[in-house]
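Peer 1: only geometry, no sequence info:
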C-alpha cells in the first residue's frame, strides 16, 4: 500500500495537491484536494491490463471552472432545488440560482469549488485520504455552520474505492452529497458507454419536468421498460429511443432512481469487450443516472476528444428537490445530529 502526493496546480495562492493511492495489485485512485476531484482510477481488464476508467484531465488548467463537475464531490445539495428556495422550521432560505433559475449542486461556490484540508492515513490494510471542509452559516444561502469530512479509502487486497461521508451542523439544514465521477469501463476511453450494460435494483424512477426537476411522480419501471434496469440493459436502448423523458434531457438519461429497500442495493455496470465490471453498493436511498448528454466540446480527455456519452455518472445520493416532495426520503439534517453515508465502488 502507498500514498504519494505532488503539486498539481495553484489557485488564489493555494497549491493544489494530487494524491495517489495504490494497492499491491496496482489498482490506483488519484484525487485532488480541490473539490475532492477524482482525476483517475486505474482498474484491470480481463487480462489484467490497468487502464483509466473515469473521465479526467492531466493538468490543472484543463479543469478550468469544471462546469460538468468531473470527479468532484458536490454539495451541500446534489441535484436541483426548485428556484433555489426552501423553508425549514418556519424560516425561508434563498440559494444561488445557477442553473436556468434553479439551484444546482450546491451553487457556484459549493463543495466542488473548495480547497479541502487533507490528512493521509496509512494502515496495514488500507490507504486513506481524509478531506475536511468547513462551510460557514449562510454559505451559498444554506443555514448552519457545517463541518464536512470525506474519506477516500483503498484496500490492499481488493480493487475497490470506498467513499465515506460525515457531517454535522449547528443549525437544521439541507445536506445531500455525492461524487460526480464519469465512468467508462472500456479503458482509456476507447469507446463511448452506450454499449455498457447497467443493472439498477430500482422499481421506480422520478419523472422530470422541462426544468429538469422532479414532478413528484415516481413511475413504476414495469410501466416504462426503457427505465427498467432491474435485469440489466444497455444504455444504447435508451439513447436510441424517442421516449419523451429521454429526449427531454438531451438523448439519454439524467434521472433519479429510488433504490429498492427489499434487496441489497447493488448497482452493476459492465463492459463486455474489456471484461471490466463495476459493482456499486450504497447506504443512500437513490442513484441519479446521468449519461453525459451534454459534455461534448472543443476539449479532450488525455488526448481523446470530448463527446456526449463518453462516460456515465452513478450519483448515489438522496432525491433531488426532496424538500418540496414530502413523500421523497428527507435530506434535512437536524442541528447537532451526525450525518453518515457510504458508497463502495468495487471493480471485478
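Peer 2: Arrived safely. Keep in mind that this is a model prediction, so the values were computed, not measured. Residues are numbered from 1 along each chain as shown.

Peer 1: Going by C-alpha atoms from here, please, whenever you check contacts or count neighbours.
Peer 2: Fine.

Peer 1: Please report the distance of residue 86 from residue 148.
Peer 2: From residue 86 over to residue 148 the distance is 22 Å, taken as C-alpha to C-alpha, to the nearest Å.

Peer 1: Same question for residue 305.
Peer 2: 35 Å.

Peer 1: Who has more neighbours out of these two?
Peer 2: residue 148 (21 against 13; other C-alpha atoms under 10 Å).

Peer 1: ok, residue 211 to residue 126 distance?
Peer 2: The gap separating residue 211 from residue 126 is 43 Å, by C-alpha to C-alpha.

Peer 1: Same check on residue 150?
Peer 2: Taking C-alpha to C-alpha, one finds residue 150 at 15 Å from residue 126.

Peer 1: Tell me which of those two has more neighbours.
Peer 2: More crowded of residue 150 and residue 126, by other C-alpha under 10 Å: residue 150, with 22 against 18.

Peer 1: Give me the buried stretch members for the helix or strand that contains that one, please.
Peer 2: Using DSSP states H and E, residue 150 sits in strand 146-155. Neighbour counts over strand 146-155 (16 or more other C-alpha atoms under 10 Å) mark 146, 148-155 as buried.

Peer 1: what packs against it?
Peer 2: strand 126-135, strand 160-169 (3 or more C-alpha pairs under 8 Å, 6 or more residues apart in numbering; DSSP states H and E).

Peer 1: Nearest approach to residue 315 belongs to which of these?
Peer 2: The closest of the helices and strands packed on strand 146-155 to residue 315 is strand 160-169. By C-alpha to C-alpha, the value is 12.1 Å.

Peer 1: Could you pull up the residues touching the residue in the chain sticking out farthest from the centre?
Peer 2: Farthest-out residue of the chain from its mean C-alpha position, per C-alpha atoms, centre = their mean: residue 90, at 31.1 Å. Applying C-alpha atoms under 8 Å, 6 or more residues apart in numbering, we find residue 90 in contact with no residue.

Peer 1: Quick check: it vs residue 38, distance?
Peer 2: Distance of residue 90 to residue 38, computed by C-alpha to C-alpha: 38 Å.

Peer 1: Over to residue 65?
Peer 2: For residue 65, the distance to residue 38 - C-alpha to C-alpha - is 15 Å.

Peer 1: Also residue 16?
Peer 2: Here residue 16 is placed at a distance of 13 Å from residue 38 (C-alpha to C-alpha).

Peer 1: try this one side by side with the last:
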C-alpha cells in the first residue's frame, strides 16, 4: 500500500541511485547512505541505520537548491541523540498508554520509554535498527528497498514481523514511501516516517510562517502526558483548524489547554480522506522560499508536530544549532493508543 506520498511542487535534468559509506557500528557493520535523484534536481539521502531520511534537497522559487530537513552530520549523533530525525518508526508509532495492551485475552507488557508509556517503538525501535538494503525496479523506476526482521517478543510485541519499506523518487517530484509488514502471529503494527521539515532551506529560520493546511475536521484530545483521552474534538473555532491555509505560528501561543499539554501542536488529526490516497491529507507552503509540499496518505490519522521540544544545545547539520520550532513533522499513522481503544 502507498502509505505516504510527498509532492514537492517546484519544477526545474538525471535519475539514478548511488551508495556510499556513512559510518560504522562496532568497527565492522557499515552504514550505507543511498542517494536518490530525479530529473528536476531533487536529491534525497537515506541511511540504512533507522531508515533515516538524512537529507532532502529541492530548488526554491529562484532555482536555488536548499536542504529542507532537520538532522545531524554524523552517525554518532543519530545514535546518541534520539529526536527521531528522519527515522522509520515501528513497531508502533506514537504512544501506547501504560506500555501495554490486551490482545485475544492475553496481556502484553511492552517497553516503557516515555514515562510510564510506550513511544515510537520503545527503547530500541525500528529507528535504531540496521536495515538490509537493495535497489529494485518498480514500474520502470529505480527504488530503494529496506527490510528488517523483528523477532517475536521484540520490545514486548507478539509475533515475528518482516517489514519492507520502499522509497521512490519520481519525475513528478514525489517521494513515495511504501510500507508492508507480514507477521506470523496476531499483533499491532503502526509504521510511519518521522521527517522534520523546514521548507525555507535554512535550518536557522523558524517554521512558524509556514502556511499549513490539514484536511481534517477533528483531532484526538490528549491529556497532560500527551496520551489520547478517547475523545475527538472538532477543530472549528479552535486554534487547531487548518482546513484553510494558516500560518503555523498564528495561533500556537493561544491558551487552549490542548496547546498547553502539547507545548504547541503535537496532535493526531482525524483525516477527512479516511485513507484515500488520491485526496491530499495536508499541504504546506513557505512564503519565504516559495516551496510547497503536499502529503497524501492511506492512513486515518496524521500527527502534526511543531518541533516544540527540539534541543538548542544540540548541533545539527553543518554544526548549526537546532532551535525550537525550526522543524515540523507530518506523520501518517493509525490513531495513538489504538491498541487500547475499541473501533
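Peer 2: It's in. Since the model is a prediction, treat every value here as computed from it, not as a measurement.

Peer 1: Now the TM-score, please.
Peer 2: The pair, once superposed, lands on a TM-score of 0.91 when counted by TM-score structural alignment, normalised by the length of structure 2; 324 aligned residues with a C-alpha RMSD of 1.5 Å.

Peer 1: contact partners of stretch 147-160 of structure 1?
Peer 2: By C-alpha under 8 Å, 6+ apart, stretch 147-160 of structure 1 touches 1, 21-25, 27, 29, 43, 125-135, 161-169, 344-348.

Peer 1: hmm, try it at 7 Å
Peer 2: 1, 21, 23-24, 27, 125-135, 161-169, 344-347 (C-alpha atoms under 7 Å, 6 or more residues apart in numbering).

Peer 1: now the helices and strands packed on strand 146-155 of structure 1 in JSON lines, with distance to residue 217 of structure 1?
Peer 2: Supplementary listing: these in JSON lines, determined by distance: least, C-alpha to C-alpha, whole Å:
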{"stretch": "strand 126-135", "distance to residue 217 of structure 1": "33"}
{"stretch": "strand 160-169", "distance to residue 217 of structure 1": "29"}
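
Peer 1: between these, which one is nearest to residue 60 of structure 1?
Peer 2: Ranking these by distance to residue 60 of structure 1, with C-alpha to C-alpha as the measure, places strand 126-135 first at 18.9 Å.

Peer 1: from the middle of its chain, how far away would the closest one be?
Peer 2: Its chain's C-alpha centre and that of strand 126-135 of structure 1 lie 16 Å apart, by C-alpha atoms, centre = their mean, to the nearest Å.

Peer 1: residues contacting residue 192 of structure 1?
Peer 2: 309-311.

Peer 1: Now whatever residue of structure 2 lines up with residue 80 of structure 1. Nearest residue, chain neighbours left out?
Peer 2: Under the alignment (TM-score structural alignment), residue 80 of structure 1 maps onto residue 95 of structure 2. Nearest non-adjacent residue to residue 95 of structure 2, counting by C-alpha to C-alpha, 6 or more residues apart in numbering: residue 119, 4.5 Å away.

Peer 1: If I follow the layout properly, the one you found ends up in contact with residue 113?
Peer 2: Yes: taking contacts as C-alpha atoms under 7 Å, residue 119 of structure 2 lies within contact range of residue 113: 6.2 Å.

Peer 1: For those two, indicate the residue with more neighbours.
Peer 2: The neighbour comparison of residue 119 of structure 2 against residue 113 (other C-alpha under 10 Å) goes to residue 119, with 25 against 16.

Peer 1: From residue 111 of structure 2, how far out is the more buried one?
Peer 2: On the measure of C-alpha to C-alpha, residue 119 of structure 2 and residue 111 of structure 2 end up 9 Å apart.

Peer 1: picking that back up, quick check: the two most widely separated of the buried residues of strand 146-155 of structure 1?
Peer 2: 146 and 155 (28.9 Å).

Peer 1: so what's the aligned residue in structure 2 for residue 55 of structure 1 up against?
Peer 2: Using TM-score structural alignment, the partner of residue 55 of structure 1 in structure 2 is residue 70. With contact taken as C-alpha under 7 Å, 6+ apart, residue 70 of structure 2 is in contact with 85, 196-197, 203, 327.

Peer 1: picking that back up, among the contacts of residue 192 of structure 1, pick out the one closest to residue 301 of structure 1, please.
Peer 2: Proximity of those to residue 301 of structure 1 (C-alpha to C-alpha) peaks at residue 310, which lies at 9.9 Å.

Peer 1: The closest one -> structure 2?
Peer 2: So residue 310 of structure 1 corresponds to residue 326, using TM-score structural alignment.

Peer 1: could you show me where the helices are in the stretch 201-343 of structure 2, in order?
Peer 2: For the stretch 201-343 of structure 2, helices defined by DSSP state H, counting those that start in this stretch occupy the ranges 257-262.

Peer 1: Residue 36 of structure 2 reaches residue 16, doesn't it?
Peer 2: Yes: counting by C-alpha under 7 Å, residue 36 of structure 2 touches residue 16, with 6.1 Å between them.

Peer 1: So for these two, which residue has more residues nearby?
Peer 2: residue 36 (24 against 14).

Peer 1: Map the more buried one onto structure 1.
Peer 2: Matched by TM-score structural alignment, residue 36 of structure 2 corresponds to residue 21 in structure 1.

Peer 1: Skipping adjacent residues, who's closest to that match in space?
Peer 2: Distances taken as C-alpha to C-alpha, 6+ apart put residue 3 closest to residue 21 of structure 1, at 4.6 Å, once the chain neighbours are dropped.
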